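Q: okay, predicted coordinates and the sequence, questions at the end:
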Amino acid sequence: MLITKIYEPKDLAKAADELTKGELIAFPTETVYGLGADATNELAVKRVYLAKGRPSDNPLIVTVSSFEMVQRFVTDISLDAKKLIESFWPGSLTIILKINPGSLSKVVTGGLETAAFRMPKNDVTRKLIELADVPIVGPSANSSGKPSPTTAEHVYHDLEGKIAGIVNDGPTKVGVESTIIDMSTDIPAILRPGAVTFEEIENVLQKKIITDQHKVGANEVPKAPGMKYKHYAPSAQVLIVEKNKWEKALIWAKKQSTVIGVLASKEEESLLPENCKFFNLGTDVKSASHNLFAGLRYFDDQADVKWILAAAFPEIGLGKAYMNRLKKAAGDQFFTD
């Protein structure tokens, strides 16, 4: 078993050296912690799938430190794609582009002729990539299907002994992964909502874009992470609770013979039955998005919690990203009376 080291920002040169040797290093972003490997080293990338238990047809995001690094793999970048890069990079937007044939391994792209690129808004990670002088793949640094990690401790919990190290930069600031937009097609399409909203992107492009609700078939390769497989799920069954149904949901919880987790705002805490455990999501959708994965992990560590009631938010702006992740965690299950 590997000894998984914790690297502080002052140790970046050592962590970068490990990446160039083909080792796996988890890294911080403003959204969640990612699991890094040299994107040009096919063997290292294959080890990412093994460490996470991730399906091999699920493509990986290529994380870069500069626009010039993208140009190593992509020569035809549209004016609209450049507008998005200028407006949102570094930041929480992943952009799918057509790549030069053979420039990246099929292990990275899932066999597609496109790749997803992102430049995170985290100085530590951009410096790490710059020191290694290679782009790194960047799926979330957790066991596949489990809640995404928002602290180095979450990563250690899932991947200790499976990876060489973790760069610790404290808790992430956003909490839900990046927005993914497909710019390889005639009409830009959001494949995964995130911190950069649909409205912000349309405002920059000054044109209509689409939100692709397509569910990928069993034999189809997804263009982006999170489109095909169940994600973010704790061991307990999550039920989404709409605002007007909390009273009935807590009456139901009180009747259960097991412990019920409650992910909600403070106003629900005072109403909890004795068999409920509480995790505070905060007061609005921004704080809820920041705290969602931490809350799911909090209850996942408690074997006595068999059900989790989680607060819904309107699917507007950041609420689209929050509800996208929560629906995946719940398998689209809502509390019904």
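A: Happy to help now that I have it.

Q: when you work out contacts or count neighbours from here on, use the C-alpha atoms and nothing else.
A: Noted.

Q: do you know how far the nearest residue in space to A288 that is not next to it in sequence is from T109?
A: Counting by C-alpha to C-alpha, 6 or more residues apart in numbering, A288 lies nearest to L281, which is 4.6 Å off, once chain neighbours are set aside. Taking C-alpha to C-alpha, to the nearest Å as the measure, L281 falls 35 Å from T109.

Q: cool, Q333 as well?
A: According to C-alpha to C-alpha, Q333 stands 31 Å off from T109.

Q: so between those two, which is more surrounded?
A: Set Q333 next to T109 and count neighbours by other C-alpha atoms under 10 Å: T109 wins out with 24 against 15.

Q: does the more buried one really touch F117, like I thought?
A: No - using C-alpha atoms under 8 Å, T109 makes no contact with F117, being 10.9 Å away.

Q: list the buried ones in stretch 293-303?
A: 293-297, 299-300 (16 or more other C-alpha atoms under 10 Å).

Q: neighbouring contacts of that stretch?
A: 147-150, 175-176, 232-236, 261, 263, 279-281, 305, 308 (C-alpha atoms under 8 Å, 6 or more residues apart in numbering).

Q: got another one to weigh against that:
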Amino acid sequence: MRKSWLAGELAEAFWPGPLTLILKRAAAVPKVVTGGQDSVGLRVPAHPLALDLLRAYARAGGGLSGMCGIAAPSANRFGRISPTAAAHVREELGDAVPLILDGGRCPVGIESTILDLTPGESLPPRLLRPGRITHEQIAMVIGVMPQIVTRPPDGGIPRVSGSLAAHYAPTTPLRLVPPARLVEVIDLLQSTGRRCAVLCHSRLPATPAAYACRRLPANPRAYASALYAALRELDQADAELIIVEEIPATPAWAAVADRLQRAAAGAGASGA
């Protein structure tokens, strides 16, 4: 299986869009861009402002031999909730960044799917981080199901963003609760005087005034789009605990489940 052919087919199908492809680093790519790794992650974003920035950089003579790109870190503190609006970036980074390009709210909400195309020719690609582009969609294009990597990266897997067990987390401790026990857990916390905030997708009984509540759509794409903004809002609600209603255990919700599990593992690590 020729990985260069796979990369071309995937780029044709999903770019511009939320798919990052991990490829072998070409000699012309500086190692400072790849963090010293022999692989590089590439993506063409679909947002018009990001595309305008890339075009402006190319017109200004950036890149090499007519090819250019922009290498940059995420606009959030390590391990914290990803920003989905310019205000989130300013909240978190303050004066550490002199300029923020405001393209409005991020429509996808969660980070891109990361697909590793560096394994040997006889091995399938590896899905290192789930996102809006699912492994089923990828298989439809390339004719083979990618291997889903669920453990932290080792020496044989490229280091990628969002691969740690604890990530995308609020400073307030966060707990995932099955839908059938949600009201019971909230009532118990209320009875003991603990201030809790709630993130749900089901309709709850009348919300007591003692806690903040955000209800997101029971649709994986719409939920993903609003997830990080909702977590940031609840993280600022002066609660002792964020209760999150578990989402359905289906492939369509896999990317959201991944982010919630990492948020629960990392929540409160550097805060309350």
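A: Received, thanks. What you see is a predicted model; the values in this text were computed from it and never measured.

Q: report the TM-score for the pair.
A: Once superposed, the chains reach a TM-score of 0.86 (TM-score structural alignment, normalised by the length of structure 2), with 254 aligned residues with a C-alpha RMSD of 2.2 Å.

Q: coming back round to it: map the residue nearest to A288 of structure 1 onto structure 2.
A: Taking TM-score structural alignment, L281 of structure 1 has L216 as its aligned residue in structure 2.

Q: gap between the residue nearest the centre of structure 2 and D258 of structure 2?
A: What sits nearest the mean C-alpha location of structure 2, by C-alpha atoms, centre = their mean, is E111, with 2.8 Å. Applying C-alpha to C-alpha, the value for E111 of structure 2 to D258 of structure 2 is 11 Å.

Q: all helices for the stretch 101-250 of structure 1, in order.
A: Taking DSSP state H, counting those that start in this stretch as the test, the helices found in the stretch 101-250 of structure 1 are 106-109, 123-132, 152-159, 198-205, 246-255.

Q: among the ones you listed, which is nearest N100 of structure 1?
A: For these, the distance to N100 of structure 1 is smallest for helix 106-109, at 11.9 Å, taking C-alpha to C-alpha.

Q: which strands or helices does that closest one pack on?
A: Where contact means 3 or more C-alpha pairs under 8 Å, 6 or more residues apart in numbering; DSSP states H and E, helix 106-109 of structure 1 is packed against helix 42-52.

Q: follow-up on the earlier one: burial measure for the match of L281 of structure 1, as a count.
A: Look at L216 of structure 2: counted by other C-alpha under 10 Å, it has 19 neighbours.

Q: V216 of structure 1 now?
A: Neighbours of V216 of structure 1 (other C-alpha under 10 Å): 14.

Q: H135 of structure 2 maps to what in structure 1?
A: In structure 1, H135 of structure 2 lands on F198 (TM-score structural alignment).

Q: the closest residue in space to that match that isn't next to it in sequence and A249 of structure 1, how far apart?
A: Computed as C-alpha to C-alpha, 6+ apart, the closest residue to F198 of structure 1 that is not its neighbour in sequence is G317, at 7.1 Å. In this view, G317 of structure 1 and A249 of structure 1 are 26 Å apart by C-alpha to C-alpha.

Q: same deal with Y298 of structure 1?
A: Going from Y298 of structure 1 to A249 of structure 1 by C-alpha to C-alpha gives 20 Å.

Q: what of H157 of structure 1?
A: Computed as C-alpha to C-alpha, the H157 of structure 1 to A249 of structure 1 distance reads 31 Å.

Q: give me the more crowded residue out of the two.
A: A249 (18 against 12).

Q: which position in structure 2 aligns with that one?
A: So, by TM-score structural alignment, A249 of structure 1 is matched to V185.

Q: in structure 2, which helix is the longest?
A: Counting by DSSP state H, the longest helix found in structure 2 is helix 220-235.
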